[in-house]
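*Asks:* sharing a sequence plus its predicted fold:
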Amino acid sequence: MTRLLTLFLAGSLTLPALSQNNADNYFKLNRTGFNQKNAYTTTGYVEQRWRVPGNTGFNESIYYVEKILKNAGFVLQKENEQEAPMTYRLETRPLKQDTWEPIDASATIEGESTPLIAFKTNRNMIPINCPSTNGNVTAEVVYINKSEISKIGTMDLKGKILFSETSAGSLLNQAAKAGVIGVMGYNLPAYTQPEKHQTSIQFGSIPSKSTAWAILLSYAAKEKLKAACQKGKTMVNVNIQTKSYPSTELTLVANVRGSVKPDERFVYSAHVQEPGANDNASGVGCLAEMARLYASLIKTKKFSPQRTMTFLWGTEISATQRYIVEDSVRAKGILWGMSLDMVGEDTKKTGGSFLIEKMPDPSAIWTRGEDKHTEWGAGDVKEENLFPHYFNDFILDICNQQGRFAKWTVNANPFEGGSDHTPFLRNKIPGLLMWHFTDVFYHTDNDRLDKVSATTLKNVGVSALTAGMTLVNADENTALAIAKTVAAAANTRMNAEFLLSQKAVKDGKDLTQEKHILETWRNWYVTALTTIGDLPVKKETTRVGSNLKFLVLDLEKTTGDMLEKLGK
């Protein structure tokens, strides 16, 4: 045991544990009040709809959540969100291009009675923006290897269907010049295990106003069509029905006003578009139930918020980004952001685990030891992009408390990006992602309601709402408890990184670089600890500042000892 461990444990004895603070009471309220059946039912309603911003399925999902808010006691905002304790508003914006929605489709090899593929069983077979065929179309299918795509311009393909084992979008870019009427593509990543889940198709898109149509194939359909083409001339009958039309984009925003600092807030975001159940009907359903429960706690006076809580449903990333940047005064008061994306998974069916994607810390640059990226892949994080803050370890601690209570597995991954947490970070606001990965059904039409767990929805909802309630009403004891959590996390991390660097140096790695890694972690945690100073709604004494100063000095001194020992 290094000196760092001894010092931190000794220095932490005067700090209250978070479990002894208000969070315990919030956990009890939320575990009792969160109705997982409500969250699951909303998830099921949204999952049935193919959701693109502005289309029927997207709008119906928004209106369904609006009804939940109204029944919970939220009132329609007329002029500003401060006019009532609980308000909501529907923001509308004209779409720059027509929205799109699928109606029906099928593709059948001539001479066979059963479709090769059909929309009823594979609703991702039609890529977004795909035009209709205007009735049944029968044409010859020409199969080419991926290596031959560059030769498409020299081929006689007028009036034919081009088929290859590559993405339909990239295939279409080449094939349209050759006069094809349509393309059939296949492109599934290995983590979806297509040879095992042979009916899966990941949704995709093609450029709007394309003159040729496209069909996305499952592994089973691809293999069958390929075998037919290799036997000889293959004719396929295709019927695609879609529609495009001018529309407006909806964003739903609900607020519960804080009584002490109403301009400071915690913002939750769940995106509505994408056609899956876990991605992201689960986020919509979980957040809707969180908002309903929160309103109930307010109305029954079981909780009185001192800062504002905001719930947002809209288009992924862009709706959150607009919420932050369209009102500079409001943006200054956003203290925390959280994205709920793919939060209801039955991991026995989907694989992977529940994850907290951390704000950028050094593990996003030096991913080693127990840290690992998901199959999503690492983001482009440099040292100047690191975001030191207590939010990472606080949220992990809250989720782990729920995990111990409910026997629910909680893990974390280094920052990768790609969801509604990124606009917060882009605008220098602490933001985290709650999600699951790797999911073998990710973005596929097998991401259906049977892959969703009502129990997981509750675990995520209880954790997320407990965290928000703790922070919007944070007092000095809350700050001291979080300081203890962050100090313990720093202790664990520095010990782990020291051992990794010690081994790296013995294995011949550069000593200067290994010292730099330890110094970067130290600096990250020093700054993370100092951010706790602004947490209490009211500053009553100097206890928080004094304890933080003590912990920072401990961290700096013991890291110095580590750096000295590393070079010997």
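*Replies:* Done, it's in.

*Asks:* could you use CA atoms for every contact and neighbour count after this?
*Replies:* Noted.

*Asks:* doesn't R123 lie inside a helix?
*Replies:* No: looking at R123 with DSSP: H, G, I helix; E, B strand; the rest coil, it is coil, so not inside a helix.

*Asks:* burial measure for it, as a count.
*Replies:* Around R123 there are 24 other residues, counting by other C-alpha atoms under 10 Å.

*Asks:* now do the helices in the stretch 101-250 of the chain.
*Replies:* In the stretch 101-250 of the chain, the helices defined using DSSP state H, counting those that start in this stretch lie at 168-175, 219-231.

*Asks:* quick one: closest of those to I206.
*Replies:* Closest approach to I206 among those (C-alpha to C-alpha): helix 168-175, 5.1 Å.

*Asks:* so what does the closest one touch, helix or strand wise?
*Replies:* With contacts taken as 3 or more C-alpha pairs under 8 Å, 6 or more residues apart in numbering; DSSP states H and E, helix 168-175 sits against strand 182-185, strand 213-216.

*Asks:* how far does the first one sit from its chain's centre?
*Replies:* Same thing as strand 182-185. Relative to its parent chain, strand 182-185 has a centroid offset of 30 Å by C-alpha atoms, centre = their mean, to the nearest Å.

*Asks:* what does stretch 228-235 give?
*Replies:* For stretch 228-235, the distance to the chain centre is 43 Å (C-alpha atoms, centre = their mean).

*Asks:* what about that stretch, how long is it end to end?
*Replies:* Start-to-end span of stretch 228-235 (C-alpha to C-alpha, to the nearest Å) is 9 Å.

*Asks:* what's the answer for stretch 301-309, then?
*Replies:* 16 Å.

*Asks:* quick one: distance of it to the chain centre.
*Replies:* 26 Å.

*Asks:* measure T41 to V65 for me?
*Replies:* T41 sits 11 Å away from V65, taking C-alpha to C-alpha as the criterion.

*Asks:* okay, those two: which has more neighbours?
*Replies:* V65 (22 against 16).

*Asks:* surely W100 is in contact with S247?
*Replies:* No: applying C-alpha atoms under 8 Å, one finds W100 not in contact with S247, separated by 9.4 Å.

*Asks:* which of these two has more neighbours?
*Replies:* Comparing W100 with S247 by other C-alpha under 10 Å, the one with more neighbours is W100, at 24 against 19.

*Asks:* for stretch 240-258, buried residues please.
*Replies:* The neighbour-count check on stretch 240-258 (16 or more other C-alpha atoms under 10 Å) flags 240-242, 244, 247-258 as buried.

*Asks:* ok, structure two:
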Amino acid sequence: DVVNVESYAFDPTSEIYQAHYNDVYSLGATPGDTDDFVKKMSGWINEKDSGGTRVNVFPYGEDPGDPRGPEAHLNERAHLATNAGFNVTENELEAIRENPGDVRNLVAGKTGEVVYVGNVSKYTGDTSELAGKILLCDSSNRTNFDFAQKVGAVSVMTTAALSNFSNPIESEDWYGPEGAVADWYTEWYDGENEWYTDSARFAGGRGADANKKAMDAGKPIVEWNISPDQYNALRTLIDRGYTVKMNVATVGEMYEMSGSHPGAQGQLTAIAEIKGSNPDLQHERVVLAAHVQEPGCDDNATGVALNLELAVKMKKLIDDGKIARPERTIVFMWGDEMSFSRLYLNAHPDEVEDIICCIDLD
């Protein structure tokens, strides 16, 4: 009777996510066939009416506050922070591999009381009372993880990943259209108006190595990025004196990529090159880079699409004789932000000085 916020949490790379949305949206994809799922989901997202309007995205209107199409619901969930820990046991994980569709009945998770601690670096309460708790925080997950590990908490949650360009508000530094008023929602604490209250960003956590170490010690800390309405719902319940308990169950595993980073996942980087035409200059490179791990239109789906369009169109113009092949080599790269740049530079130490320019398509 106090709040009514329904939250979801799915890893879009997992079989569980595919099974869920294959059922919810009646996609008809072959169970366990990722390529077929991607094809069917893409077809569903891009389904259009006779006028060319995508029917599953904005069937009711594109203005902030308008009722949104079912595709918008894909973001109405909490997101695990990048490289967050998993709290399933080995026996549970093995059972899930055999029957991924029955995960709810196979995972016990960890249940704890939700406690609001604000910015953990400024917390003045009794930390001895936070063991086994789930912490609602105002600081970054990297900081929250260290604090939770110190006090013995089992999970942390924050909206700190939501910067203004991802969650515009009606204020002096608001990034929305001039004159637009998002009066459909009044923020509960500072009186400002927000737009995307049901959106949670994919963002980083403490890191794979730290999380794997905690998991191996039997004390995993699950890090969540949550939406403003999830945060406000929890804060309201706690502030009004309710006891909030939450069951946190996270499914997954970490594996060794290299000896120096035992918890790191593999870094897949796509690279395409248009070879330079001048033998004396083709060793020099102009690099265009776009990071793929954040799915928002501002950050960074548009950069990914632009990089692909530039590569395809430049090749076609050269093949058709419309423009000359450039004298220097043009490199198009897609990968994990920051990491793929370092990986490329580390893999080509003798060629670094030959990179004359990089355009960051963020």
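*Replies:* Received it, and whenever you're ready, just let me know what you need. None of the values given here were measured: they were computed from a predicted structure.

*Asks:* what's the most buried one of the helices and strands packed on helix 168-175 of the first structure?
*Replies:* For those, average neighbour numbers computed from mean count of other C-alpha atoms under 10 Å are highest in strand 213-216, which has a mean of 27.

*Asks:* contacting residues around the equivalent of S139 of the second structure over in the first structure?
*Replies:* Matched to the first structure by TM-score structural alignment, S139 of the second structure sits across from T166. By C-alpha atoms under 8 Å, 6 or more residues apart in numbering, the residues touching T166 of the first structure are K146, G185, Y186, N187.

*Asks:* now swap in L566 of the first structure and tell me
*Replies:* Per C-alpha under 8 Å, 6+ apart, neighbours of L566 of the first structure: F498, S501, Q502, V505, L511, K515.

*Asks:* the lengthiest strand in the second structure vs the first structure - mean distance after superposition?
*Replies:* Counting residues, the longest strand found in the second structure (DSSP state E) is strand 110-118. Aligned to the first structure and superposed, strand 110-118 of the second structure gives a mean residue distance of 3.0 Å (mean C-alpha distance after the TM-score superposition for the first structure).

*Asks:* which elements pack onto that strand?
*Replies:* strand 134-137, helix 228-239, strand 245-248.

*Asks:* any idea how far the longest one is from the chain center?
*Replies:* The reference is to helix 228-239 of the second structure. Centre-to-centre, helix 228-239 of the second structure and its host chain are 22 Å apart (C-alpha atoms, centre = their mean).

*Asks:* output the residue interval of the first structure matched by it.
*Replies:* Matched against the first structure by TM-score structural alignment, helix 228-239 of the second structure falls on residues 219-230.

*Asks:* show me the contact partners of that stretch.
*Replies:* 109, 116-117, 141-143, 165, 186, 194-195, 198-201, 234.

*Asks:* mind doing that once more with 7 Å?
*Replies:* For stretch 219-230 of the first structure, contacts defined as C-alpha atoms under 7 Å, 6 or more residues apart in numbering pick out L116, I117, Y143, Y186, P194, E195, Q198, T199, T234.

*Asks:* just the buried subset of those, please.
*Replies:* Listed as buried from the contacts of stretch 219-230 of the first structure are L116, I117, Y143, Y186, P194, Q198, T199, T234; burial here means 16+ other C-alpha under 10 Å.

*Asks:* helix, strand or coil for K70 of the first structure?
*Replies:* Remark: K70 of the first structure carries the secondary structure label helix [criterion: three-state DSSP].

*Asks:* what range in the first structure does the top helix by length along the second structure sit on?
*Replies:* What stands out as the longest helix in the second structure, according to DSSP state H, is helix 301-319. Aligned using TM-score structural alignment, helix 301-319 of the second structure spans residues 281-299 in the first structure.

*Asks:* how far does the matching stretch sit from its chain's centre?
*Replies:* Relative to its parent chain, stretch 281-299 of the first structure has a centroid offset of 18 Å by C-alpha atoms, centre = their mean.

*Asks:* over to stretch 148-166 of the first structure?
*Replies:* Distance, centroid of stretch 148-166 of the first structure to centroid of chain: 37 Å (C-alpha atoms, centre = their mean).

*Asks:* now render the helices of the stretch 101-250 of the first structure as a markdown table, adding mean neighbour count and distance to T478 of the first structure.
*Replies:* Listed next are the helices of the stretch 101-250 of the first structure as a markdown table, based on neighbours: other C-alpha atoms under 10 Å; distance: least, C-alpha to C-alpha, whole Å:
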| stretch | mean neighbour count | distance to T478 of the first structure |
| --- | --- | --- |
| helix 168-175 | 21 | 52 |
| helix 219-231 | 17 | 53 |
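
*Asks:* possible to save the ones you listed as TSV with distance to T154 of the first structure?
*Replies:* Listed next are these as TSV, based on distance: least, C-alpha to C-alpha, whole Å:
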stretch	distance to T154 of the first structure
helix 168-175	11
helix 219-231	20
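
*Asks:* to N59 of the first structure, which of those lies closest?
*Replies:* Using C-alpha to C-alpha, these put helix 168-175 closest to N59 of the first structure, at 26.7 Å.

*Asks:* so how far does the closest one sit from its counterpart in the second structure?
*Replies:* By mean C-alpha distance after the TM-score superposition for the first structure, the fitted helix 168-175 of the first structure averages 2.9 Å away from its aligned residues in the second structure.

*Asks:* return the distance of that helix from the chain's centre.
*Replies:* Its chain's average C-alpha position is 29 Å from that of helix 168-175 of the first structure, according to C-alpha atoms, centre = their mean.

*Asks:* what's that helix in contact with?
*Replies:* Contacts of helix 168-175 of the first structure (C-alpha under 7 Å, 6+ apart): I152, V183, M184, G185, Y186, S205, I206, A214, L216.

*Asks:* and the furthest pair within those residues?
*Replies:* Pairwise distances across those (C-alpha to C-alpha) peak at 21.1 Å, for the pair I152 and S205.
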